[in-house]
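In: Mind folding the following:
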Amino acid sequence: MNRRSAQRLLAATTAAVAAISLSGCTLIQTLQNGGGQVDPAEIIDADLAPELREYYAQELEWGPCPDDSGADKKAECATALAPMDWDNPDQGEPVELALVRQPATGDNPQGSLFSNPGGPGASGFDFVAQSYGFFSSDLRENFDLVGWDPRGVGRSSAVQCRDDAGMDEYFYGVPDNYAQMTPEQQLEWTVAKSQRFGADCMAGTGELLGYVDTNSTVHDLDLLRALVGDPKLFYFGLSYGTDIGAKYIDQFPERVGRVVLDGATDPTVPGFEVVIDQQEKFADSVRSYLQDCIEGPECPFQASTVEEAEKELRQIAEDADETLMKNADGRVFTSSVLQMAVIAAMYDQSTWQYLTIAFDQYLNANDPSTLFLLADSYYGRDPQGHYDSNMFQAFTAINCLDYPRETDPAKIKAFNQRLNQVSIFPSASTPEEMEIGDLACENWPVDTKVDKLEPVTGAGADPVLVVATTNDPATPLKWARAVAEQLESAQLLEYEGEGHIAYDEQDQCVNSYVDNYLITGELEDAGETKHC
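Out: Take a look at the predicted model:
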């Protein structure tokens, strides 16, 4: 999931329908980079402040991974320490960063390839430990694959808001008189809900809650690069992970090695515009799904055209909020659950079949269980009600620090007018009645760290590769094009297809091109867009 779509949907649909011990004395004398000795001066900037040099001088202690990591026996794990506040590194408790490394299978590895799978809030540790097969055999042969949980996430010093029951209430809870509430009452209830959640996050997380922004993570990544002994960063970022990568390119251009940004986000797009862009592309994907469904032999929709099917879909949403059907586990089925189920299925065309099954069960047997399963899969919730990570707690915390906060009522109304125009699920309330912005961040207990969104340029950086899927609903193609244009030395690779993340589609054209670049540094016709 990228950025704000889940956060926005949760707020809008609900309201609309309702200590440290650092070895600072000496630097590491010998650092390894793919089997060759590297002078520490090549790893650590000469002008680094003394209080930061202590962090860069720590030595990682790689050892067996935790039993619950899901990593194989060859994997190694370690914990690094980073300053909580990079601007004031001698203040506050250090942040712990959990890492996992899958050693290269070849005899002459080139160094480390870091990766982040997105979110914000997704676990890079789990991604490398448990989804090792995402990377081709060629990449596994040439690189030590390194994943880490960014600050605020998972096994690292993490945002802590609520237990499983509390997250169920946040995502799925509705008051008993939900169907009888006026839009004004629904909005008041949602604001209070957001305030309670923010207060719980502050109480559970403490000071760290104000330091989980992406710019801090970018500095963490440079620290980790140095600690594994690489003069330059080799990095494979996916979705929000491209945000980390692009900002690294911009802030540390002299340390950029080979970087792939697949499913790129545009750092200049404001929060409201992110929602508009994503909802417009999700709507396109839903229409493609509906077309595919009604052309098939067993589509549960009665419609013969996409336009008619859209109307049916909207009617299902309206009916859900009136009937408030209960799932077998007691959770109430609302339009919010429906929307999350639909969006979850749009990330990959291979999941469309499960959405069709879900609609068939709901429409013909009054059974919303598979729609709940789809929504649950998005949130990382298992059938026993356990959430597999703190992703959506970190998601909100990171987003609320990364974007300027918009509270102007006129701009919020204009945003809702535009959202109603592009969304596949327009609000039942008229735009004039709506004053719903980013309720989570408007009521967040710590201030944003960003006053203005800036483009990335990466002046002087080595060439990087930006990858995009033409019909990606989560990170629209125009974002990747914008990032490739902003960066001074970037090539764009466009994959013609549906879904999120091109490399994951196992297209030979895409994967061979990405692999060759990461392994050799070569780009065909650099500067020109390549198509697959």
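
In: Please make it C-alpha for all contacts and neighbour counts, starting now.
Out: Will do.

In: what's the spacing between the most centrally placed residue in the chain and Leu209?
Out: Taking CA atoms, centre = their mean as the criterion, Gly119 is the residue nearest the geometric centre of the chain, at 1.4 Å. Separation of Gly119 from Leu209 (CA to CA, to the nearest Å): 17 Å.

In: show me what contacts the nearest residue to Pro455 once chain neighbours are set aside?
Out: Counting by CA to CA, 6 or more residues apart in numbering, Thr268 is the residue found nearest to Pro455 once chain neighbours are left out, at 5.5 Å. Residues counted as contacts of Thr268 (CA atoms under 8 Å, 6 or more residues apart in numbering) are 453-455.

In: Equivalent analysis for Gly497, please.
Out: Residues near Gly497 by CA under 8 Å, 6+ apart: 469-472.

In: Please apply the same query to Pro368.
Out: 327, 333, 358, 361-362.

In: out of the residues you listed, who has the most neighbours?
Out: Using other CA atoms under 10 Å as the neighbour test, these are led by Phe333, with 24 neighbours.

In: Following up with a second sequence; could you model it the same way so I can compare the two?
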Amino acid sequence: MATSRLFRTSAAAFAATALLISGCSSGSSSPDSAASPSGRTEAGVQRPAEAASLAPLPAATPSGLRPYYDQKLSWHPCGVAGFECATMKAPLDYAKPSADTDLKLAVARKKATGPGRRIGSLQVNPGGPGASAIDYLQQYAPQPAAIRARYDMVAMDPRGVARSAPVECLSNKQMDRYTQTDVTPDSPAEVNKLTSAYRSFAKGCASRAGKLLGHVSTIEAARDMDVLRAVLGDKKAYYVGASYGTFLGATYAGLYPSRVGRMVLDGALNPALDSRTVNLNQAAGFDTAFRAFAADCIKHKDCPLGTKSVDDAGRQLAALFKKLDAHPVATGEQRKLTESLATTGVFAAMYDQRAWPVLREYIAQAKSGNGRGLLSLSDSYYEREPNGTYANQMYANPAVNCLDLATAFTSPDQVRAALPSFRKASPVFGVNFAWSALNCAYWPVKPTGTAHRIEAKGAAPILVVGTTRDPATPYVWAKALAAQLSSATLLTYEGDGHTAYGRGSKCIDNAVNAYLLNGTVPPKGKHCK
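Out: Sure, this is the predicted structure:
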């Protein structure tokens, strides 16, 4: 069961760095439109006056936090050759630090290889929330040898994620059932089944995660980043964040503007938006991505969605989903391909246009009664291993989001009232996004955050990167974040897929590398194709 607010890193759609955001947010913006900083109405950009700005923390470290800032890490070889790992202590509650409740956060690094003067420690985060930064660092990032030469590459799994006090919610078999729950209910009975699934998921998280569930917010994760900066011996924080990682990085900049070194935020979120706006924007973003896929598909004689038009392709995909809703198809294992699993599989392929040929093949298979291909895409999205085990990403994800911001909807009736606007945003995916946004309504911990602008006044230059046809983090969000951050420059990639750095554009890669290596900010308004 895919939930709303879906994000993914720049790794291929099949990689284990899939990102998913549950539908939790708050704020005061209109659910359908807002004004850009220039005053021009544009979906996804909120009027600056409608959300308060995140206030920076005091520059001086409180005495109660000194033991954390002064700790020494014990490094040891781990994982991939050349990497070292350590465990860093962080307070469960920054307002009431206590050694009795300290969290142990996993950290990994690979020291600068040279040649050239070492610049500092470059922290990376692939997004989510819930994706393992350590796995991402060791498997994918960063590609340029020049960056590896000048920086110690560092990753920390955020609190509640992977190796860092992971949030757990369901057994593997329970998670299998949860992912198959119908998220486009057609009757009161199906609505009750969906809300029951949300309640059971939340209850499982509460019973298994305990007090941790109230302390996995993005602000707390950003404070952990500053402890790590100090422990590594850096006066400034250097950072590359993708997708949700842009929200984490921007939050750090807002809390500690004077400590920002060089920061790249790729596939940016707009922190000033309420959840309904976010979900509506994402429905439209996935619609844009699907239409790009469909425009390419209908050029091929074997397109499983026909060759008539993009609109007709959308109708055919919707018809396939409806058919699977009534009659799931075989996959070669006990699980059948349901509508929900098929939709998740299609979502997974929308993040990277390199997956489009495979998606064409798998849709054709599903139409002929073989659901194995789309199920495999869905499993990669959910980080389900062939042996049936799940990573904790899908548990950490709603835990963070439901704490960061209030739920988009509080009742099924509110969802029903919003369905027309979601269908307008995306005829194929809108209903799914609307009902998925209800999940935080049943969360056992009240949110501690609110929607807010992030200005980070006094920060060094920050580079925001946006992709024009990004499905998960629409381009207008990158424009909005760049407008909010007082020192930001927007770098635009005119293309498809989620995020831009390291995805094949030499223009983007050269601009980002020049910034990271030399501090050179791209010219204002720079576009790459």
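
In: what residue of structure 2 matches up with Met202 of structure 1?
Out: Matched to structure 2 by TM-score structural alignment, Met202 of structure 1 sits across from Ala206.

In: Now name the helix or strand holding its match.
Out: helix 188-209 (DSSP states H and E).

In: related to what we said a few turns ago, tell me the spacing between the residue nearest to Pro455 of structure 1 and Glu93 of structure 1.
Out: 32 Å.

In: before we move on, what about Arg53 of structure 1?
Out: From Arg53 of structure 1 across to Glu93 of structure 1, the span is 17 Å (CA to CA).

In: out of the two, which sits in the busier spot?
Out: For Arg53 of structure 1 versus Glu93, neighbours defined as other CA under 10 Å are more numerous around Arg53 (20 against 16).

In: Translate the more buried one into the numbering of structure 2.
Out: Aligned against structure 2 by TM-score structural alignment, Arg53 of structure 1 finds its counterpart in Arg66.

In: Buried residues of the helix or strand hosting that match, list them for me.
Out: Following DSSP H and E, the helix or strand that holds Arg66 of structure 2 is helix 66-69. Using 16 or more other CA atoms under 10 Å as the test for burial, helix 66-69 of structure 2 gives 68-69.

In: Mind reading off the mean deviation between it and structure 1?
Out: Aligned to structure 1 and superposed, helix 66-69 of structure 2 gives a mean residue distance of 0.7 Å (mean CA distance after the TM-score superposition for structure 1).

In: Next secondary structure after that helix?
Out: In N-to-C order, the element after helix 66-69 of structure 2 by DSSP H and E is strand 76-77.

In: In structure 1, point out the residues matching that next one.
Out: On structure 1, the counterpart of strand 76-77 of structure 2 by TM-score structural alignment is residues 63-64.

In: same check, this time on stretch 264-281 of structure 2
Out: Using TM-score structural alignment, stretch 264-281 of structure 2 pairs with 260-277 in structure 1.

In: Tally up the residues packed near the counterpart of Tyr252 of structure 2 in structure 1, please.
Out: With TM-score structural alignment as the criterion, Tyr252 of structure 2 lines up with Tyr248 in structure 1. Tyr248 of structure 1 sits with 25 neighbouring residues when counted by other CA under 10 Å.

In: which residues touch Tyr248 of structure 1?
Out: 218-219, 222, 256.

In: Repeat that for Asp509 of structure 2.
Out: Neighbouring residues of Asp509 of structure 2 by CA under 8 Å, 6+ apart: 501-502.
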